[in-house]
Every structure is written in C-alpha cells, then in structure tokens.
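K.L.:
Sharing a sequence plus its predicted fold:
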Amino acid sequence: RRATEGARRRALALTGGVHGAAQQLRRGADAEALHDFRVALRRLRGCLQAYAPWLKPGRKLTRRLRRLARTTNAARDAEVGLEWVRDRLPTLEPREQPGARWLAAYLEARRTRGYRRARTCIVRCWTRLEPRLRERLAAGATRTCTESFAAVSGALILTHADALERALATLNAGAHDRQAHRARIRGKHLRYLLEPFCARVPGGIPAGVPGAAETVAALKSLQDELGDLQDTRALLDMLHVAAPDAAAAYSRRVMEIALSAGTEAQLRLACHDDPLPGLLTLARAAAARRTQCWAALRAHGTHRDLIAAARGVAARLATFDTAPALRAVSRND
C-alpha cells in the first residue's frame, strides 16, 4: 500500500470521527459535544491539507470545511471566558461583583447564541459535505502512487517541524498574539501528522514509532501554553466590546430612575451596581495573565529538543514498514 491509500484511509477514519461528533451535537449542543466536534474537524482538515497532493479534496470543499469550523469559534470563546470569570467571582471585592456578574451574563448569552448557531449550521452543512467528501476520498483509491505512506509522512513531518521552528523563533523576537496563534496552528498540524504513528493514539501503529508518543506529548504541552495566550487575547477582545455596552446599560438605568422621580435611596442603590470597577479589575487580571503567558513562552526558548525529536521520528519513518500503519488505520474506516 502506498501514500495515497494510507492518507485516504486516515482521512476516512477522521471523517468517521467528525460524523460521530456531529451526531452527538444533533442530540444536544453542550460544551463537551461542541469541543469534540471542533477537535475532530480540526484533525480532518489537517489531514486533508497535509496530504492534499495525494487526496485532492478540492478548494471548494476545503473552504466549506473551514467556514464550518469557524461557526464554532464564538461559542467556544464565550465558554472559556465564562469559566474564567466565574472562577474569579469569589475573589472580587463587593464593588467589583456587579461588573463580573454582568460580564458572566453577557458571556452566557453569547455562548447560548453561539451554540444554537453552531448546532444548526453543523447539522445542516455537515450533512451535505460528508457525502461529497467521502466521494472524493473514494476517487482517490484509483490513483497510482510510488511513494510509501511512511516516506511521505516523514517528509511532511520534516516540513512542518521546520515551519514550527521558524514560528517559535519569531515569538522570541517580539510579543505578537498573531504570531503566537500561527505557532499554535503549526504545532497542531505537526502533532496531527505524528499521531497515526503513536502507539497511544487510537488508529496508530500497534508497535509505534520510537519517539512519536513523547513528541506528541511535548507538542500538546506547547499547545496548551499557546492556547492559554490565545484564550486570554480572546477574552480581552470580548471585554473591549462588552465594556461600552455595560456602561450604556448602567447609564440608561440610572437616568430612568432619575427621570421617573426616583428617591435618593434608589439612586444610591443603583450606583452600587456600577459595572465598570469589576470590568476594569477583570481586564487588568486578563492583561496580567497575558504577560505571564508570554514570559512562560520565552522561558522555554525555541524548543530545540522538541523540534529535534520530531525530526528524529521523521528519519525513522524513512525505513519504517507502513503495512501495520495501513492495517491499523483501515480498522477505523
């Protein structure tokens, strides 16, 4: 079996994972179901992108899968932000509580809207995309290919390891959130290429390629660090958008009390509900968290050991027997 067949079977297995996650979402759009779908779709898109010369998924289908993935972003960001705010509520001063409660309600409403939109879009769009994708992958079974699955995967791992190395080097030159996000994506793509050759991952080679599991674990740790930074940036963006809405809602409430001949006691009570002190405290905490994330990333440098380990796995794949890999992947078709 060659690269085309190995990539095709891997993609079919990942398509099945997306299908199962979509069915779970169809039954109920909770945070866990949405997370499972996001991860499954991200793995599938990574596979289609990496092995595009052999799978030939087509630009139109690739764009539609990308748009589908983006429909889940708002709900996921709101979910993470809501959890962060709720964790800090007990530590806030009484005058800061109204702002935190307002932001929690704002994020909860945003999350609910995001879940509803994501669930509707996923059920509708994936139902149309899946048959087309499987048809594309079935067509790939007739293509001839001389390269082995291991040799092609090894070359791709080398290419992605080089890209991650460049992205990490850029991070050390300056603190830019977009560069950190780019490095995170590079790390994910590299991890998804390594996973089929990791014994601890379902669908991987039974014996495993030496060093693959350890490299995947190190990449996961790096992605967690970069993910914390990305989540903090998303929270700061949401605070930037939400603060004017909170101030406007508070001003309208105070003015309504004043114009309706409210008593001084009512006005004083309304003033205690000013959301700005709490929002400012949360914004400072998020900004401090962002600074801590950058400090942790710089402390780890360019992750030379991680890059070297990935290149070592790629070198071993050059002489690895791919038959077990193809058999393992085919069991998930």
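P.N.:
Yes, it's here. Since the structure is predicted, the reported quantities are computational estimates derived from the model, not experimental observations. Numbers count the residues shown, from 1 in each chain.

K.L.:
C-alpha only now, for contacts and for neighbours.
P.N.:
OK.

K.L.:
Which helix or strand contains Ile185?
P.N.:
According to DSSP states H and E, Ile185 maps onto helix 177-194.

K.L.:
Also Gly17?
P.N.:
Judged by DSSP H and E, Gly17 forms part of helix 3-27.

K.L.:
Are there helices or strands packed against that helix, and which ones?
P.N.:
Applying 3 or more Cα pairs under 8 Å, 6 or more residues apart in numbering; DSSP states H and E, we find helix 3-27 packed against helix 31-50, helix 52-55, helix 97-139, helix 149-173, helix 323-330.

K.L.:
Please compare the first structure with the one that follows:
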Amino acid sequence: MSLADAIVAHVLRLETALYHARARLEAGTDGEALHDLRIAVRRLRSLLRPLRGKEGVVALEQAAAAVGELTTPARDLEVLIEQLRKRGLLAPASSRAARLMASHEEILRSPVLQQLFDRLAAWPADLRLAQRQGELRRLDGLLNKRLGKLKVRLQDALADPQHDPHRLRLLVKRNRYAQEAYPQHSPISADGVLALKAVQGALGRWHDRYQWCLRASQEADLQPLREQWKSEAVEALQKAEGKLLLLTDALAAKAKDRRRTKGNL
C-alpha cells in the first residue's frame, strides 16, 4: 500500500468513527460519545497537520478545528458533571445535566458538524488529484521533516525553565497524535511515546482542576470546592514535573540513538 493509499484509508476509518460517535450522541446511549467524537477529530487534525499545503487539506483541517472548538464547552461540562457525581454532589451535577443535553442537541444541529462530514466526503478525491499532479512525490521526506520540527518545539519548551504548562500540554498532545498518525515517520522512540502519554495524563489532571477553579470563581455552588481543587491542581502539577523530566530524557536518548546509528552506516 502506498503512503497516499494509507492516508486515505486512515481518513476513512476516522470518518467511520465520527459517524458512529454522532449516532451514539444522537441516541444518548452513553457518556463517551462526545469524547470519542473529539478524539476522532483530534486524530484527523494530527493526520492533516503535516500535509498542509496539499490539495484540500486546509479546508478539511479548518472544518475539523471548528468542530473541536464547537464541542469543547460541552466536553468540559461533561467532565465537571462526572467529577461532581464522584464527590456525591448530585444537586449541582443534576442542575447542569439539562444544560449538557441542550449542548449536545446544539452540536448535532450545527452546520459546523455537517460541514466536516461534507469535507470528509470530498477530500479523498482532492488527495488523489494532488497525487496525479505529482505533489506527493516527496511526501516521506516532508513528513520526516515536519514531525522532526514538532519534536524540536517540544524539546525547546521542555528546556525553558519558565515553561508554560498550557503550551506544554498542547505540544505533548500534538506530538503524541502525530506519532500515532505517522509512526514510521516519527523521530520519537517507544519509550518517548509512553512518556508522552504519561505527561498528557498528568497535565490533563492539572488542566481539569485549573478549569474547575475558574468556574468556581463564577459559579456560586462550586465555590466551596475551589480551595480543594486549587490544592489538587498544585499536586497534579508537581507530579507532572517529574514526568516531564522523564520525557526530556526519553526524547534526548532517541536523538543520541539516531546520531549513533547514522555514524555506523
């Protein structure tokens, strides 16, 4: 299978996953439908990002980005409701459940979501056109270059003593999903991938509490939880720092391995 064929097949699998997630969201059958839809969108964007400049990529990526932006508030609300239920705070959780259901319905009715499916239906033909026009001849080298640059941006951010956890979280996610999209072109080792997952989880726990604290400053029924969430956020960030050191080492070790291998050729 050629690289272009593999990319088209991957997009078709993600399109199928998106249709399934939308159907589950329409049926209200489980609490993970929106999460799974967002994961499929994120993976689609990770597949497309290194292909910028190729036929139809910008339009499809913009459509995917719009769906990501559209669904973020509802997903944040889902996570908050789950947290409140775990703490036994059923009244504030229930008061938000109706708002969440309305958000789901708004997403399903939105032309933004339909536009993504329309773009997905048209995109394989765009890629085939780019292939016929010779735009994909150096695609292997382009992917190697762009995934390499993405890794370097992460390494630079990790090396900054004043690193911003928000930016680190974004770069970690981009590197992880880029590696999943193009494992044969990724400069990140297996240990590095495991470290990325660990850091993403740790920073995700911190980010959730950071967001909840912001909400608690505006929503009166959450204010009694604010100090506890602040404490948990500090603890989560401290734990994340240790995992960031492991990630730094894993990324550096891979770079050394590549130089040693190149020297032996």
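P.N.:
Here it is on my side, so go on. The model shown is predicted, which means the values in this text are computed figures rather than measured ones.

K.L.:
After superposition, what is the TM-score?
P.N.:
Here the superposed chains carry a TM-score of 0.80, computed using TM-score structural alignment, normalised by the length of the second structure; 256 aligned residues with a Cα RMSD of 3.3 Å.

K.L.:
distance of Glu241 of the second structure from Leu80 of the second structure?
P.N.:
To Leu80 of the second structure, Glu241 of the second structure is 24 Å away according to Cα to Cα, to the nearest Å.

K.L.:
out of those two, which sits in the busier spot?
P.N.:
Leu80 (20 against 15; other Cα atoms under 10 Å).

K.L.:
In contact with the corresponding residue of the first structure for the more buried one, which residues are there?
P.N.:
Taking TM-score structural alignment, Leu80 of the second structure has Gly81 as its aligned residue in the first structure. Neighbouring residues of Gly81 of the first structure by Cα atoms under 8 Å, 6 or more residues apart in numbering: Leu107, Asp231, Leu235.

K.L.:
If we use 7 Å, what do you get?
P.N.:
Contacts for Gly81 of the first structure (Cα atoms under 7 Å, 6 or more residues apart in numbering) come out as Leu235.

K.L.:
burial of the closest residue to Leu326 of the first structure other than its chain neighbours, as a residue count?
P.N.:
With Cα to Cα, 6 or more residues apart in numbering as the criterion, Leu326 of the first structure has its nearest non-adjacent residue at 5.6 Å, and that residue is Gly6. By the measure other Cα under 10 Å, the count of residues near Gly6 of the first structure is 27.

K.L.:
So Gly6 of the first structure versus Val329 of the first structure, what's the distance?
P.N.:
8 Å.

K.L.:
Same question for Ala109 of the first structure.
P.N.:
In terms of Cα to Cα, Ala109 of the first structure sits 41 Å off from Val329 of the first structure.

K.L.:
neighbour count winner among these two?
P.N.:
For Ala109 of the first structure versus Val329, neighbours defined as other Cα under 10 Å are more numerous around Val329 (23 against 14).

K.L.:
Would you check that that one makes contact with Arg8?
P.N.:
No. Taking contacts as Cα atoms under 7 Å, Val329 of the first structure lies outside contact range of Arg8: 9.5 Å.

K.L.:
Secondary structure element holding Arg233 of the first structure?
P.N.:
Residue-wise, Arg233 of the first structure maps onto helix 212-259 under DSSP H and E.

K.L.:
Please name every helix or strand in contact with that helix.
P.N.:
With contacts taken as 3 or more Cα pairs under 7 Å, 6 or more residues apart in numbering; DSSP states H and E, helix 212-259 of the first structure sits against helix 177-194, helix 264-271, helix 276-299, helix 304-317.

K.L.:
right, so these: which one is the most enclosed?
P.N.:
helix 177-194 (a mean of 21; mean count of other Cα atoms under 10 Å).
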